[in-house]
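Engineer: Provide a 3D model corresponding to the input given below.
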Amino acid sequence: MRWAALFLASQPRSQALVSWHQGAQRSDGGRWAILEEEADQRNVVYIGDVGGGSLVGDVARGLGSSEERARALVEIGAVWWRSCDESGRWRRVWSTELPAEATALRVYPRPRRFEACYCDWSERLCYVDSAYVVVDKPPMLPTQADNGNSVECVAACVSRHSDLGILRPAHRLDAVVGGCLVLARNRKALAAFEGWTKQRRVSKYYVALTTVPVRERDVDHDMLLPATPEDREKHDTLFGPGPRLVRPKGDADDRGFSSASWKPCKLKIIERSKHVAGSGFYETRLRLVTGRPHQIRAQFAAIGAELVGDTLYAPGPLAVLWEDHVDPAALAAARRDLSAPTAPIGLSARAISFAGRDIHATLAPWWRA
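Structural biologist: Sure, this is the predicted structure:
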């Protein structure tokens, strides 16, 4: 079958087509060390009455910090600006020159750092053509720019370390997940990929690592994705920005949400769980049928096979969220216990197929490295 070939075939990398500016760089070379040396516990700072002077000076004044630190924040992408026009939209600062129309700044004084970006990207290139680049994303690196850091993300790293130009993520992988990620080289390619995704003409293949074997063939649920303002407010009040909740297919209980907020969520097991020699873990190969946020993580947790290391889907606290008439204190405790992972989880995107392209990850999953 075609999916079997996807996992078994070896895909040659196209490194010869790309010039790499740097090799296996393992750190930022101390360029932004000042961000660690001068601690600032504030998450975000707003600075008004700017313009007419130095951007770095305005940031330093607003933070009460050195200009060296302010310059590092600008360089790493932690500074945003807006004008007094009707839109009031915040835009990221891309240089040390502040636009003349800027009237206010938003600064993230302690940007999150992602050291996983300092790897040998040349060995992570899976595929390149005139429209797309596919890379083997390392875990613990965001697909897209973080609010306080536009430098340490996949697209920026690959662009910076190669001659491939500006790249845009065509889809997402969670930061804690590694594997095949498609980057579009232009807006036309991006729109085409989005169209294929909506038509379910993009096939994504994963391997999951669990502490128990998975016996199911088809894993079929509905996922709660609030579709109305009322549902979003209720969801955020009850559950916050934590895990995605799923219910078994055919379950008619909407849990007080509108039926429109429950979306089909399905994946297929294409190779039953196999014990990983010398460990207490099992590997399962699967294909996504739908593409929902956290889909594999939520569905595996729902069938009692949570992914190794996925603290956001710990079974005990997760079950509390589904109970009727939960005591507010118990609900708050469960939400605290469901913390975002701080290390890679047992999930890796091993292959992706679209528009006649069958592309495979170049490196083994982190637990086999």
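
Engineer: going by C-alpha atoms from here, please, whenever you check contacts or count neighbours.
Structural biologist: Will do.

Engineer: count the neighbours of Pro138 for me.
Structural biologist: The number of residues packed near Pro138 is 27, by other Cα atoms under 10 Å.

Engineer: quick one: it from Met223, how far?
Structural biologist: Separation of Pro138 from Met223 (Cα to Cα, to the nearest Å): 27 Å.

Engineer: kindly report the same for Gly291.
Structural biologist: Distance from Gly291 to Met223, by Cα to Cα: 11 Å.

Engineer: and for those two, which residues touch both?
Structural biologist: Cys265 (Cα atoms under 8 Å, 6 or more residues apart in numbering).

Engineer: contact partners for the most far-flung residue of the chain relative to its centre?
Structural biologist: Centroid-distance maximum for the chain: Gly52 at 37.6 Å, with Cα atoms, centre = their mean. By Cα under 8 Å, 6+ apart, Gly52 lies in contact with Ala100.

Engineer: which ones are touching His235?
Structural biologist: With contact set as Cα under 8 Å, 6+ apart, His235 has these partners: Pro226.

Engineer: that older thread, between Gly291 and Met223, which is the more surrounded one?
Structural biologist: Neighbour tally, Gly291 and Met223, criterion other Cα under 10 Å: the higher count belongs to Met223, 24 against 20.

Engineer: from the contact counts, what lies against the host helix or strand of the more buried one?
Structural biologist: Using DSSP states H and E, Met223 sits in strand 218-224. Where contact means 3 or more Cα pairs under 8 Å, 6 or more residues apart in numbering; DSSP states H and E, strand 218-224 is packed against strand 246-248, strand 262-275, helix 295-302.

Engineer: most tightly packed of these?
Structural biologist: Greatest average neighbour count among the helices and strands packed on strand 218-224 goes to helix 295-302 (a mean of 22), per mean count of other Cα atoms under 10 Å.

Engineer: tell me how far the strand holding Met223 lies from the chain's centre.
Structural biologist: Distance of strand 218-224 from its chain centroid, counting by Cα atoms, centre = their mean, to the nearest Å, is 21 Å.

Engineer: and the angle from it to helix 295-302?
Structural biologist: Counting by axes from the mean of the first three to the mean of the last three Cα atoms, to 10 degrees, strand 218-224 lies at 100 degrees to helix 295-302.

Engineer: and for comparison, fold this next one:
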Amino acid sequence: MASMLLAGGYRSFAAPAARALGITREVLNKHRNKHAAIWHCRSSYNSNTALAAETETSRIVAGNTTVASSSSSNRHSYRSQESTFPKYDRLLPCPSQKTTPRIEHLVVSKGGLVLEYICEALDLPPLFVADLIRFGAVYYALVCPQPPPTATEEEIRIFRRVTDPLVLRKRDSVKGKTLREAQKTFRVTNGDQFVEEGTYLRVHVHPKRFPRCYEIDWRSRIIAVEESYVVLDKPAGISVGGTTDNIEESCATFATRALGLTTPLMTTHQIDNCTEGCVVLAKTKEFCSIFHGKIRDKKVRKLYLALTASPLPTGIITHYMRPIRMAPRLISEVLWALNSIFTQSPVSLLSADFIKGWHRCQLEVIDCRKVPWPTTNIQDKYCVEDCGWPSQDYAYECTINLLTGKTHQIRAQFAACKAPLIGDSMYMAAAIAEMTNPGLNPFGKYNKDFSSECERETAVINWIAQYGKEPSVAIGLQAYQISWDDGEHSYKAGSPWWRCATA
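Structural biologist: Predicted coordinates for the structure are as follows:
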């Protein structure tokens, strides 16, 4: 059995619409069993990634829009498949339509080139699979990881067969490795990579896309170019260094091209995709290491501008965040304090056991001023979502000194203070739900004692259900200024989107 679906359901292939990219036939025609069982791979950014010239000549001709039978008598010939697959125009530029997520998990049943194997196992055109590899959307592991609880009996049977110690003992590639080491995944960077029988493959058939990459004048977003780093005014709606399934459509990639650099820029820190503003990109690994050290030693100062739905007093806000690395990030609403309104240190309202293991989040609200709510034209221009906040006459622009740097920290903390960021469809939805139904948040100030752990877990699940989806483009948040070495190096972003003139 060639494929093993470990998570999610199989979705029919929907080819993206875009113009074609060229690719040599040499990659597709090399011998299947070249250099058996040995290959080199890496999980870092592919330095050879570049935006190929658009052409109108390398399209696949539509000949048959149905998927052929998987029986051996009807296997596709992927070296002459012009009459086999439906017409499509490749992954780049970005398609206008959205595709639903689709991730395929495979266990290789017969050794061969990774590109050819995926084509045959998933009935996908080779040019499309080549683009997925270029996007960083294909991963492999020497040994299949443990199937999830939802796996079928057949999938579990395959897992047990390919991970049987007697089987693994015969594979030279796993000798000297623990099972955990052999199950570690790496990004596939070359379609010619050989995958032996028993190898695990994960294919993100529909990678997350960032169409705004193609709308930005990237050269105008460069704030500074120094010997070892570049400072970028990151646009909202684009990842800094790429996602799990897409390293092509990222700020690092497009800034590299805009500057004509031969070596790819590297990320030194992250801000959310929906946040705009200052990002430092390294030209060298040495500077990456140096800058990481400065962040660790708290020598990097980050100021943010936030556009909120309600005002906040100035002072330091402290919360504790649940140590689970998935969105939404849940925090305790009880453990927060505005220093400016206390004459002495506030007393914790929760026991120490409750926050044990949770991460402390601190930020300082330097100032907060009343401003007009962004016009409909401005919101439409920057794809800012109307999240249903009841009053939209005025907003509040806050200047923030970020004291700790946790994922979604500002967004989660402000929502907990009933001052969610404008356009933040994930956290504003929960803030509205809590205002409508006080006590819904099991970690809020109305938190109650639960009779059992099961009751608590149910309450947490119900609370998470109140959060919305991640914003698609922009929210009211800008990384306004970044500085280090006591201000010796200091950079500011341009005006945030909400200060722009009416579109």
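
Engineer: tell me how the two chains score on TM-score.
Structural biologist: The TM-score (TM-score structural alignment, normalised by the length of the first structure) is 0.78; 329 aligned residues with a Cα RMSD of 3.1 Å.

Engineer: include distance to Asp236 of the first structure when you put the helices and strands packed on strand 218-224 of the first structure into TSV, please.
Structural biologist: Below are those laid out as TSV (distance: least, Cα to Cα, whole Å):
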stretch	distance to Asp236 of the first structure
strand 246-248	16
strand 262-275	16
helix 295-302	17
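
Engineer: which one of these lies closest to Leu98 of the first structure?
Structural biologist: For Leu98 of the first structure, the closest of these is helix 295-302, at 40.8 Å, according to Cα to Cα.

Engineer: what range in the second structure matches that closest one?
Structural biologist: Using TM-score structural alignment, helix 295-302 of the first structure lines up with residues 409-416 of the second structure.

Engineer: and the matching stretch, how far from the first structure on average?
Structural biologist: Mean deviation of stretch 409-416 of the second structure relative to the first structure after superposition (mean Cα distance after the TM-score superposition for the first structure): 1.7 Å.

Engineer: Asp233 of the second structure maps to what in the first structure?
Structural biologist: Checking TM-score structural alignment: Asp233 of the second structure goes with Asp136.

Engineer: isn't there a strand covering its match?
Structural biologist: Yes. The assignment for Asp136 of the first structure is a strand, going by DSSP: H, G, I helix; E, B strand; the rest coil.

Engineer: compare the helices and strands packed on strand 218-224 of the first structure and give me the one nearest Ala156 of the first structure.
Structural biologist: When these are compared by Cα to Cα, helix 295-302 sits nearest Ala156 of the first structure, at 25.9 Å.

Engineer: just the buried residues of the helix or strand just after the closest one, please?
Structural biologist: Per DSSP H and E, the first helix or strand lying C-terminal to helix 295-302 of the first structure is helix 315-322. Neighbour-count burial for helix 315-322 of the first structure, counted by 16 or more other Cα atoms under 10 Å, picks out 315, 317-318, 320-321.

Engineer: just stretch 199-217 of the first structure next, same as before
Structural biologist: Buried residues in stretch 199-217 of the first structure (16+ other Cα under 10 Å): 201-214.

Engineer: now these in TSV, with secondary structure and distance to Ile34 of the first structure?
Structural biologist: What follows is these, written out as TSV (DSSP: H, G, I helix; E, B strand; the rest coil; distance: Cα to Cα, whole Å):
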residue	secondary structure	distance to Ile34 of the first structure
Arg201	coil	47
Val202	strand	43
Ser203	strand	43
Lys204	strand	41
Tyr205	strand	41
Tyr206	strand	39
Val207	strand	39
Ala208	strand	39
Leu209	strand	38
Thr210	strand	40
Thr211	coil	41
Val212	coil	45
Pro213	coil	47
Val214	coil	47
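
Engineer: let's have those in a markdown table, adding distance to Glu123 of the first structure.
Structural biologist: As requested, those are exported to a markdown table (distance: Cα to Cα, whole Å):
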| residue | distance to Glu123 of the first structure |
| --- | --- |
| Arg201 | 28 |
| Val202 | 24 |
| Ser203 | 23 |
| Lys204 | 21 |
| Tyr205 | 20 |
| Tyr206 | 20 |
| Val207 | 20 |
| Ala208 | 23 |
| Leu209 | 24 |
| Thr210 | 27 |
| Thr211 | 30 |
| Val212 | 32 |
| Pro213 | 32 |
| Val214 | 32 |
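
Engineer: separation between Gly191 of the second structure and Glu26 of the second structure?
Structural biologist: Distance of Gly191 of the second structure to Glu26 of the second structure, computed by Cα to Cα: 11 Å.

Engineer: who has more neighbours, the two?
Structural biologist: Using other Cα under 10 Å, the more surrounded residue of Gly191 of the second structure and Glu26 is Gly191, with 22 against 8.

Engineer: now do the match of Asp233 of the second structure against His221 of the first structure, distance only.
Structural biologist: Distance of Asp136 of the first structure to His221 of the first structure, given as Cα to Cα: 29 Å.
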